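S.K.: Sequence first, then the predicted structure, then my questions.
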Amino acid sequence: MALRILFLLGFLFGCLFARTSQIAMAPVSGSVWFRGPFETGTDFPFVFSAFLFDSLFYALPIFLFGMTFLGVLVIPAAIILKGFTLGTSLTALIRLEGIGSYFRRCFDYLPMTMLCITVLLLLAAEALCMARRSCRVFFGNGEPLSVKNCTVRFLLAFAALVFISILYGALHFLILQI
């Protein structure tokens, strides 16, 4: 629950930042996800790789820092940053393209984004628990960590993110064909 609140706070701060910014922002600067969908004629490999890269950009550090005591600080910061970049990008999109373009993208972009964020939050919750255990081990009053469990959870999250990225790329490709 705390990670969801941090994500929403980051999202709100991102929206406020983009809304009050004096310089016009392009959605491309906020998130890699917007590069594919808003260039006309983009192909499936580009959209798939951009969407997957942006998902793994947060998932990989969360996984790696989840096995260290530093994860207690880095994981919440990564969740806040994810919310901030998403809020900034969506608000910049509305400012640049208008509300019509935003609603048009709600049907292909936002459902897949919500799935990725759900996977990311679940991974972050597991990684944060591991980081807390790692803190106890580091300070001498805990049991050793099981790297195998961490790796299996990350691989499951990675597989889910790849599957969601394939769905998003295919959905975007089908929408361009229509």
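M.R.: Yes, it's here.
S.K.: switch to C-alpha atoms for all contacts and neighbour counts from now on
M.R.: Will do.
S.K.: what comes up buried for the top helix by length along the chain?
M.R.: Criterion DSSP state H: the longest helix present in the chain is helix 147-177. Residues of helix 147-177 classed as buried by neighbour count (16 or more other C-alpha atoms under 10 Å): 150, 153-154, 157-158, 160-162, 164-166, 168-173.
S.K.: before we move on, what about stretch 128-140?
M.R.: Within stretch 128-140, the residues that count as buried by 16+ other C-alpha under 10 Å are L128, C129, M130, A131, R132, R133, S134, C135, V137.
S.K.: which ones among the residues you listed are found in strands?
M.R.: In strands, defined here by DSSP state E, there are no members of the buried residues of stretch 128-140.
S.K.: Pick the one among the residues you listed closest to G100.
M.R.: Of all those, G100 sits closest to L128, with 38.7 Å by C-alpha to C-alpha.
S.K.: second one coming, line it up with the first:
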Amino acid sequence: MADTDIKIADAGAAGWIANSIVCLMAWAYLCGFVDSKALLPMALVSFGCTISYLGAGISLIKLGNVVGGVTWLYFASFFGFANGLTYALNYFAPIYNWVIDPRILGYEWATLGVMLIFTTPVFLKYSPAAGTIALIGADIGVCALALVYLGYASKFMVLTSAWGLFITGIFGIIMAGGLILEGAGIKFPMGRVLLK
């Protein structure tokens, strides 16, 4: 007989932690603070972040939060796992003289950017300010990255993507910390909901 008293907790903070790590690594790489020798460690960390994204997504789906759950699940697929594979591919391609056309990734990132823009009103209405600011940073960073992959790789566009992702990473840390502390009954200022 199944135990109907099993409680499910919101593991969304784990998704925010993973997302902050992924975004801050991308920021450092896009800004040139690290070079292509960082791609393999970035791949491995992205694979690790997939686990946190999945945990966050599954917990929120079970709690009935479709927007949060679906968001963390597709982040697991693309920001975590596919990103890890792409970093590894970009690390090994020059070593083994593989010829790849990275423009195809522009279509992936454009799709992700559009999906993030679709969820922005939900964040504006229901999320603390830190979460909304993080998402708006992701809107900018991901859409700019799509344009970079599609061939519009000016320094301005690369840095726009980098700094949008930086904002996402920093405000994601605030969200993660706030949610963890809130789970322990400690209030942490994440900001008010921006749209009433």
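M.R.: Structure's in. What do you need? All figures in this text were calculated on a predicted structure; none of them were measured in a lab.
S.K.: Just give the TM-score of the two.
M.R.: TM-score of the superposed chains, computed with TM-score structural alignment, normalised by the length of the first structure, equals 0.40; 110 aligned residues with a C-alpha RMSD of 4.7 Å.
S.K.: Mind putting the buried residues of stretch 128-140 of the first structure into a markdown table with distance to G87 of the first structure?
M.R.: Below are these laid out as a markdown table (distance: C-alpha to C-alpha, whole Å):
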| residue | distance to G87 of the first structure |
| --- | --- |
| L128 | 23 |
| C129 | 27 |
| M130 | 28 |
| A131 | 27 |
| R132 | 29 |
| R133 | 32 |
| S134 | 32 |
| C135 | 32 |
| V137 | 36 |
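S.K.: element containing G106 of the second structure?
M.R.: G106 of the second structure belongs to helix 104-126 when assigned by DSSP states H and E.
S.K.: Please name every helix or strand in contact with that helix.
M.R.: helix 129-149 (3 or more C-alpha pairs under 8 Å, 6 or more residues apart in numbering; DSSP states H and E).
S.K.: buried sites along the next helix-or-strand element following the helix it packs on?
M.R.: Downstream of helix 129-149 of the second structure, the next assigned helix or strand under DSSP H and E is helix 155-183. Neighbour counts over helix 155-183 of the second structure (16+ other C-alpha under 10 Å) mark 157-180 as buried.
S.K.: Figure out how far stretch 126-142 of the first structure is from the centre of its chain.
M.R.: In terms of C-alpha atoms, centre = their mean, to the nearest Å, the centre of stretch 126-142 of the first structure is found 24 Å from the chain centre.
S.K.: actually stretch 60-74 of the second structure, not the one I wrote
M.R.: Averaging C-alpha positions (C-alpha atoms, centre = their mean) puts stretch 60-74 of the second structure 14 Å from its chain's average.
S.K.: One more: stretch 83-90 of the second structure?
M.R.: With C-alpha atoms, centre = their mean, you get 16 Å for stretch 83-90 of the second structure.
S.K.: How about stretch 54-70 of the first structure?
M.R.: For stretch 54-70 of the first structure, the distance to the chain centre is 11 Å (C-alpha atoms, centre = their mean).
S.K.: do the same with stretch 136-156 of the second structure
M.R.: Counting by C-alpha atoms, centre = their mean, stretch 136-156 of the second structure comes out at 14 Å from the chain centroid.
S.K.: Tell me the secondary structure at L123 of the first structure.
M.R.: Under DSSP: H, G, I helix; E, B strand; the rest coil, the three-state class of L123 of the first structure is helix.
S.K.: List the residues that contact it.
M.R.: Counting by C-alpha atoms under 8 Å, 6 or more residues apart in numbering, L123 of the first structure makes contact with A59, I62, F63, R153, F154, A157.
S.K.: what do you get if the cut-off is 10 Å, keeping everything else the same?
M.R.: 59-60, 62-63, 66, 117, 129, 150, 153-154, 156-158 (C-alpha atoms under 10 Å, 6 or more residues apart in numbering).
S.K.: and which of the residues you listed is nearest I75 of the first structure?
M.R.: Set against I75 of the first structure, the nearest of these by C-alpha to C-alpha is I62 (5.6 Å).
S.K.: quick one: the helix or strand harbouring that closest one to chain centroid distance?
M.R.: According to DSSP H and E, I62 of the first structure maps onto helix 44-66. Offset of helix 44-66 of the first structure from its chain centre (C-alpha atoms, centre = their mean): 8 Å.
S.K.: Show me what the helix or strand just after that helix is packed up against.
M.R.: Sequence order places helix 71-97 as the next helix or strand after helix 44-66 of the first structure, per DSSP H and E. Helices and strands touching helix 71-97 of the first structure, by 3 or more C-alpha pairs under 10 Å, 6 or more residues apart in numbering; DSSP states H and E, are helix 2-20, helix 27-30, helix 44-66, helix 99-106, helix 110-138.
S.K.: now the angle from helix 71-97 of the first structure to helix 44-66?
M.R.: 150 degrees (axes from the mean of the first three to the mean of the last three C-alpha atoms, to 10 degrees).
S.K.: May I see the buried residues of helix 71-97 of the first structure?
M.R.: 71-72, 74-95.
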